[in-house]
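[1] quick one: sequence plus predicted model below, questions after.
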Amino acid sequence: MEKNGKIVGLCGSFRKNSYNAMLLKVAGSLLPDGINFEIVSYDDIPIYNADYDIPEVSDRPESVKKFRDTLATADAFIIASPEYNYSIPGGLKNVIDWASRGKDSPLMHKPVALIGATQGMWGTVRMQTAFLPVFTFLNMNPVLQPEVLIAQAQNKFDENGNLTDDKTLSIIKIKLENLISACRV
């Protein structure tokens, strides 16, 4: 990725003290100078409805148009998400559905790094596995290694949202280096 490249972050949780929101901010802070990072909110996006997404009509809601336009500025993505019911949280899957449609999909062919934190013992492994078919359909370039599966997150973040586990920090740095390298291919 060239200097002034851009990575867009998406968080799969809207919780006030979300470990994944904290994780996404940590990841953004670890990016090298010259890489722009923007976390995109999507709490105003309606439930996906294909009736508003027909190419001939192009009647997507304004919030969806704005969201897609922001995603289109990205060279790559970082998604930090919890695991809900062994899978992708519904809100996150919903915006991926909105962004995935059409030949102008802002997700197509772009690198993506998936990371996750949970208070449980499995560290979002099932959510990350559930994303693989989505990435395949979109011809995205998922950065699979190293896996960032943070279990027992309540023991790895301080009260200010700082990640305090050095081993996890080093793994995230490697993941980000691999994401940036994927942009050069």
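    Arrived safely.
[2] from here on, just use CA atoms for contacts and neighbour counts.
    Noted.
[3] mind checking which residue lies nearest the centre of this structure?
    Nearest to the mean C-alpha position of the chain, counting by C-alpha atoms, centre = their mean, stands residue 79 at 1.5 Å.
[4] I'd assumed it was in a strand, is it?
    Yes - checked against DSSP: H, G, I helix; E, B strand; the rest coil, residue 79 lies within a strand.
[5] tell me the contacts of it?
    Contacts for residue 79 (C-alpha atoms under 8 Å, 6 or more residues apart in numbering) come out as 9-12, 24, 112-116.
[6] repeat that with 10 Å
    When contacts are counted by C-alpha atoms under 10 Å, 6 or more residues apart in numbering, residue 79 touches 8-12, 20-21, 23-24, 39, 92, 112-116, 128.
[7] now do residue 112
    Taking C-alpha under 10 Å, 6+ apart, we find residue 112 in contact with 7-9, 75-79, 135, 140-144, 176, 179-180, 182-183.
[8] helix, strand or coil for it?
    When the structure is split into helix, strand and coil by three-state DSSP, residue 112 lands in strand.
[9] any idea how far it lies from residue 131?
    Distance from residue 112 to residue 131, counting by C-alpha to C-alpha, to the nearest Å: 11 Å.
[10] the structure to be compared is supplied as follows:
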Amino acid sequence: MSDPALLGLSGALRRASANRKLIREAARLFGAATFTEADLDLPLYHGDVEEAEGIPAPVQRLAEQIAQADAVVISTPEYNKGPSGVLKNALDWVSRTEGKPWADKPVAVMSAAAGRAGGERAQMVLRGFMVPFQPRLLSEPELHLADCRNQFDADGRLISEQYTRTLQALMNKLRAEIGR
């Protein structure tokens, strides 16, 4: 059997963001897989643009990546008590594509934020955003990475054994969910 295809979506565009590091660490702990990091640097959703020009190529590519993945890992920062606009925009655009790329897809959601709650509110809101897409959204273990700027070593690995154990358990559940 070939390695599963794992897709990572970071709600932060910065190359060195904690959320990018977190999805990469999730992929490492997931184990043998073909990992792809999605590009969410998309144009803002605009109905007139969609009507005049159709679905932009980068959006279509993202929808196809989601459809082709065996599982998806999403990490969001918390901005003003919710997920990032980047992530919401990507979800809105993908919802406009043909087919249902998220349907029955195993999805693990996590968050990394500077505050002590680790993006818990953003993650809760993101879970609500995902409901209409009907993925197989893992409910636990929840990972809310607090004080995220100080949680990774120079190689991008989590330094906390507690966070590493939680992320490993989440990735084990995600891998098991692929086989269901």
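    Noted; the coordinates are in hand. Please read these numbers as outputs of a predicted model, since none were measured by experiment.
[11] returning to what we had before: quick one, which of the contacts of residue 79 of the first structure are buried?
    8-12, 20-21, 23-24, 39, 92, 112-116, 128 (16 or more other C-alpha atoms under 10 Å).
[12] in this structure residue 136 of the second structure contacts residue 127, no?
    No - Residue 136 of the second structure sits out of contact with residue 127 when judged by C-alpha atoms under 10 Å, with a separation of 11.1 Å.
[13] so what sits against both of those two?
    residue 108.
[14] tally of neighbours for the residue lying closest to residue 55 of the second structure once chain neighbours are set aside?
    Leaving aside its chain neighbours, residue 55 of the second structure sits nearest to residue 97 (7.0 Å; criterion: C-alpha to C-alpha, 6 or more residues apart in numbering). The burial metric for residue 97 of the second structure, expressed as a neighbour count using other C-alpha atoms under 10 Å, is 17.
[15] my guess is residue 97 of the second structure contacts residue 58, does it?
    No - contact status for residue 97 of the second structure versus residue 58: not in contact, 11.5 Å apart, counting by C-alpha under 10 Å.
[16] so what sits against both of the two?
    Shared contacts of residue 97 of the second structure and residue 58, defined by C-alpha under 10 Å, 6+ apart, are found at residue 64.
[17] the longest helix in the first structure is where?
    helix 166-182 (DSSP state H).
[18] so the residue lying farthest from the centre of the second structure: helix, strand or coil?
    Largest separation from the mean C-alpha position in the second structure: residue 52, at 29.6 Å (C-alpha atoms, centre = their mean). Here residue 52 of the second structure takes the helix state, with states given by three-state DSSP.
[19] any idea how far residue 46 of the second structure is from it?
    When C-alpha to C-alpha is the yardstick, residue 52 of the second structure and residue 46 of the second structure sit 10 Å from each other.
[20] one more: residue 87 of the second structure?
    As defined by C-alpha to C-alpha, residue 87 of the second structure lies at a distance of 15 Å from residue 46 of the second structure.
[21] next, count neighbours for residue 37 of the first structure.
    Other residues within reach of residue 37 of the first structure, judged by other C-alpha under 10 Å, total 21.
[22] double-check that it belongs to a strand.
    Yes - the assignment for residue 37 of the first structure by three-state DSSP puts it in a strand.
[23] correct me, but it touches residue 25?
    Yes - using C-alpha under 10 Å, residue 37 of the first structure is in contact with residue 25, at 9.5 Å.
[24] so what sits against both of those two?
    What both residue 37 of the first structure and residue 25 touch, as defined by C-alpha under 10 Å, 6+ apart, is the set residue 9.
[25] element containing the residue nearest to residue 55 of the second structure?
    In this assignment (DSSP states H and E), residue 97 of the second structure forms part of neither any helix nor any strand.
[26] give the contact list for it.
    54-56, 59-60, 62-64 are the contacts of residue 97 of the second structure under C-alpha under 10 Å, 6+ apart.
[27] at 8 Å what do you get?
    55, 60, 63.
[28] format those as TSV; extra columns: distance to residue 29 of the second structure and neighbour count.
    Shown next, in TSV, are these (distance: C-alpha to C-alpha, whole Å; neighbours: other C-alpha atoms under 10 Å):
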residue	distance to residue 29 of the second structure	neighbour count
55	34	18
60	29	17
63	25	24
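[29] export these as CSV, with columns for secondary structure and distance to residue 119 of the second structure.
    Formatted as CSV, the entries for these read as follows, by DSSP: H, G, I helix; E, B strand; the rest coil; distance: C-alpha to C-alpha, whole Å:
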residue, secondary structure, distance to residue 119 of the second structure
55, coil, 31
60, helix, 29
63, helix, 25
